[in-house]
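Asks: output the structure for:
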Amino acid sequence: MTEQTNQAACPLCLQTNGCDVAAKQGCWCNDLPVPQELLNLLPEALKNKSCICRQCIVSFNENPSLFLKK
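Replies: Below you'll find the model as predicted:
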C-alpha cells in the first residue's frame, strides 16, 4: 500500500504550504532557503514530496528547538 502525499500541505505542520512554484512569477520558496537541518527532520517517506511552509521555516530559523522531539 502506498501512502498518498498532499503536495499542498506542509509535511511538518500539515497546514497549506502556499507553494506556487508553477506560477509564472515564481514562488516565495525560491527566495527563502530551507535549512538542511530542517530537511533532515523529515521522515524519509516525506522528503521531496511537498514543500515546507514559510511559517515552519521562519519558526525553525528563530528557534530550532521547537522542532526537536521530546
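
Asks: C-alpha only now, for contacts and for neighbours.
Replies: OK.

Asks: spatially central residue in the protein, please.
Replies: In the chain, the C-alpha nearest the mean C-alpha coordinate belongs to I52, at 1.0 Å (CA atoms, centre = their mean).

Asks: end to end, how far does stretch 8-22 reach?
Replies: Using CA to CA, to the nearest Å, the end-to-end distance of stretch 8-22 comes out at 12 Å.

Asks: now do that stretch: everything it contacts.
Replies: Among residues not part of stretch 8-22, those counted as contacts by CA atoms under 8 Å, 6 or more residues apart in numbering are 26-30, 42, 46, 50-54, 56.

Asks: for the comparison step, fold the sequence that follows:
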Amino acid sequence: MGEPVPADAVDPTCCPLCGASNQCVMAGSPGAADPALPCWCTQATIDRAQLARIPEAARRRACLCPACAAVLPADPPAGSGQSQ
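Replies: Sure thing, here's the model as predicted:
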C-alpha cells in the first residue's frame, strides 16, 4: 500500500475508487447533468460496503462514479448459513 493521500490532494470530480469522472453535479464534473437538477446519486442506492472502500482522505470530499456505486456485494455461497 502507498502513502495516505492528503485531503487537499483529493480531486472532488473523480471517483476515489477507480479515478473516472464521478459525474457529480455539485463538484462540477465533466459530463455531469444540468447543475439545476439533482445529482444522479440522489436517486441511487449505494451499498455500504462500497462506501467503506472509499479512502479516509476522500470521504466527504469525492463521490463514487455511477459504475462503482452500482457494484453490489456478491451473494453468499449457497448453504453458507448467512442471511441478509
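
Asks: sorry, back to before: ok, the residue nearest to the centre of structure 1 - contacts?
Replies: A9, C10, P11, L12, N17.

Asks: ok, of the contacts of stretch 8-22 of structure 1, which one's closest to E62 of structure 1?
Replies: Within the contacts of stretch 8-22 of structure 1, distances to E62 of structure 1 taken as CA to CA reach their minimum at C56, with 9.8 Å.

Asks: counterpart of the closest one in structure 2?
Replies: For C56 of structure 1, the aligned residue in structure 2 is C68 (criterion: TM-score structural alignment).

Asks: tell me which element its match is part of?
Replies: In this assignment (DSSP states H and E), C68 of structure 2 forms part of helix 66-70.

Asks: any idea how far that helix is from the middle of the chain?
Replies: Computed by CA atoms, centre = their mean, to the nearest Å, the separation of helix 66-70 of structure 2 from the middle of its chain amounts to 7 Å.

Asks: for structure 2, just list every one of the helices.
Replies: Using DSSP state H, the helices found in structure 2 span residues 48-52, 66-70.

Asks: need these in CSV with distance to M26 of structure 2, can you?
Replies: Below are these laid out as CSV (distance: least, CA to CA, whole Å):
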stretch, distance to M26 of structure 2
helix 48-52, 18
helix 66-70, 15
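
Asks: what segments of structure 1 are strands?
Replies: In structure 1, no strands are defined using DSSP state E.

Asks: quick revisit: highest mean neighbour count out of the helices of structure 2?
Replies: Mean neighbours per residue, mean count of other CA atoms under 10 Å, is largest over the helices of structure 2 for helix 66-70, with a mean of 17.
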